[in-house]
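Undergrad: starting from these lines, generate the structure:
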Amino acid sequence: MTPGNANSPDRGEAAPGAATGSGVASDELNALRDDLVAANRILVRQGVLDAFGHVSSRVAPGMDRFLLSGNLAPGSVTASDLLVHDLEATTSAERSLYLERFIHAEIYRRRPDVMAIVHSHSASVIPLGVTSTPLLPIIHMAGFLPTSGTAVFEISDHAGDASDLLITSSSLGASLAEALGDDAVILMRGHGSVAVGASLPEAVYRAVYTEVNARTQLQALALGTPRYLSSGEASTAARSVGGQTARAWNVWREEARPTTAE
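TA: Now for the predicted structure:
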């Protein structure tokens, strides 16, 4: 990792309209930085992220660069903390990086359709990744979940039985990305989940409603035998309700806007 400099796109905001090393005009990159800061705040407010977890965004369609914060609690992330990473999960900035940045790099490498990724440890999801009960779509807001059951990544198959459960290498990131396949969400046994989307608002929406669906499923299981969405209902809901992600994003973004005091 080589040191960055004051004019690097990895350090703060460049002058509007200027070219950047990311291959994207600086005003576009700065707008994306603002949205990514908002995404961090939204996910904290929605109980998906806390002091841990992270969210990234590909800098532009078809590009092999993505924005991800340096190693910070999500609620502390500012625009100047967002670093341009490549698909080797490296950046020119001389900063401490997230240990699990390989999750993002390897999914972007294999999924050109993915524009944003959320990795979280949201509480209601964890039980469904450590038991034989699969995460299934039970609410219409979560039609993006597979009706056959959300896949669970078993890290011990790839790292043995003495790992810290973290995705700290390209090889582990590749294994996780392969297990995700073409799905929107994958669980990680004893760890959390990853949600992806074709846009930053969609990835945030899916991360939020994965947690809401999991919580609702656990409540329903306590009462009896749930009736889950059929494959037809899930696919129809994913199209109709999933097309409303901007509605959720806009209200969440406004709620997460920093106050003057901040």
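Undergrad: can we go C-alpha only for contacts and neighbour counts from here?
TA: Will do.
Undergrad: number of residues surrounding residue 250?
TA: When counting by other C-alpha atoms under 10 Å, one arrives at 12 neighbours for residue 250.
Undergrad: no no, residue 157
TA: When neighbours are defined as other C-alpha under 10 Å, residue 157 has 9 of them.
Undergrad: so it sits in a helix?
TA: Yes - the assignment for residue 157 (DSSP: H, G, I helix; E, B strand; the rest coil) places it in a helix.
Undergrad: now the end-to-end length of stretch 239-253.
TA: End-to-end distance of stretch 239-253 (C-alpha to C-alpha, to the nearest Å): 23 Å.
Undergrad: how distant is that stretch from the center of its chain?
TA: 16 Å (C-alpha atoms, centre = their mean, to the nearest Å).
Undergrad: which residues sit against it?
TA: Here stretch 239-253 makes contact (C-alpha atoms under 8 Å, 6 or more residues apart in numbering) with 38, 39, 42, 140, 141, 143, 144, 201, 202, 204, 205.
Undergrad: quick one, what contacts the residue nearest to the fourth one when sequence neighbours are not counted?
TA: Same thing as residue 140. Leaving aside its sequence neighbours, residue 140 sits nearest to residue 237 (C-alpha to C-alpha, 6 or more residues apart in numbering; 5.7 Å). Listed by C-alpha under 8 Å, 6+ apart, the contact set of residue 237 reads 140, 141, 142, 143.
Undergrad: now the other sequence, so there's something to compare against:
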Amino acid sequence: MSNDEQDERDDLNRSVTAQMDEKLETGTWDNRQKLALVCRMLAHEGHSETLAGQVTVRQPDGTFLTTALAIGFDEVTRNNVIRIDDTMRVIEGRGMANPAIRFHLWIYRRRPDVHCIVHTHPPYINALSMTGTPLEVAHMDATPFFDDCAFLREWPGLPIGDSEGEIISAALGTKRTILLANHGFLAATGSLEESAYLAVLIERAARSQLIARSAGEIRRIDDARAKESHDFLLQPSIVKASFALFARRVIRREPEVLF
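TA: As a prediction, the model looks like this:
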């Protein structure tokens, strides 16, 4: 691509971005409503068939919003979101925190930029995690994970102790997501919307990768083009508008989620 073509492309990108920032609908829900919406949307996507999986949201005062252990993602409403401190003690709401949240706390300590973590065991991610191979960026829809998805090659055991938290947080490093071998995945980002968006996308990327592998050789996308797409698809306006789309679908099906 010539310099003139690149300049024209960059100008168009800036123009489109400005329009999206101004015109896209992003919703006006509070954090408890958004957390409940995330749980319901992930349940609909197949992320919550058992008690495995957690969503946590860091609050400005250093506490965390999450859901109580044994409340399924498909059952969560705004009113049964709980608030915990950094020792996992419940300070608002009923029930107990999921013990596996301990490894979230390690990530929050290492990454002050992270404000929401989503960790689940959806079926296609589970299947991919059993093959010992990382996520491949071989389709436009997978480009949000280009150079942004770590890979932990060995399962360290149940993530309820400090050693597992140390291993997982170290393997994640500065990336937004990680595929956990023999386990699942997590997204750790600066917003609830972004972690939820990536949670939906990574399961679909794993599904596509497994289907493609059964059909033939997987052909990765050129790095430069993958990077351009990564940056475009992770713009806040696209992330928030995508979250709002998923949220509206939940509300149409399950309006009680907001109360």
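Undergrad: and the TM-score between them?
TA: The TM-score (TM-score structural alignment, normalised by the length of the second structure) is 0.78; 223 aligned residues with a C-alpha RMSD of 2.4 Å.
Undergrad: hmm, back to that, any idea which element the residue nearest to residue 140 of the first structure lies in?
TA: Assigned by DSSP states H and E, residue 237 of the first structure falls within helix 231-240.
Undergrad: in the second structure, what range does that helix match?
TA: Helix 231-240 of the first structure lines up with residues 223-232 of the second structure when matched by TM-score structural alignment.
Undergrad: mean shift between that stretch and the first structure?
TA: The superposed stretch 223-232 of the second structure is, by mean C-alpha distance after the TM-score superposition for the first structure, a mean 1.7 Å from where its aligned residues fall in the first structure.
Undergrad: which positions in that stretch come out as buried?
TA: Buried residues in stretch 223-232 of the second structure, counted by 16 or more other C-alpha atoms under 10 Å: 226, 227, 229, 230, 232.
Undergrad: and in the second structure, which of the contacts of residue 237 of the first structure remain?
TA: Listed in the original numbering, the contacts of residue 237 of the first structure still in contact in the second structure are 140, 143 (both residues aligned by TM-score structural alignment, their matches' C-alpha atoms under 8 Å).
Undergrad: mind putting the contacts of residue 237 of the first structure into CSV with distance to residue 70 of the first structure?
TA: Converted to CSV, the contacts of residue 237 of the first structure look like this (distance: C-alpha to C-alpha, whole Å):
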residue, distance to residue 70 of the first structure
140, 35
141, 32
142, 30
143, 33
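Undergrad: could you identify which of the contacts of residue 237 of the first structure has the most neighbours?
TA: Using other C-alpha under 10 Å as the neighbour criterion, residue 143 leads those with 29 neighbours.
Undergrad: ok, so what distance separates that residue from residue 241 of the first structure?
TA: Residue 143 of the first structure sits 8 Å away from residue 241 of the first structure, going by C-alpha to C-alpha.
Undergrad: what's the answer for residue 26 of the first structure, then?
TA: Per C-alpha to C-alpha, residue 26 of the first structure is found 33 Å from residue 241 of the first structure.
Undergrad: kindly report the same for residue 134 of the first structure.
TA: Residue 134 of the first structure sits 23 Å away from residue 241 of the first structure, going by C-alpha to C-alpha.
Undergrad: tell me which of these two has more neighbours.
TA: The neighbour comparison of residue 134 of the first structure against residue 241 (other C-alpha under 10 Å) goes to residue 134, with 19 against 14.
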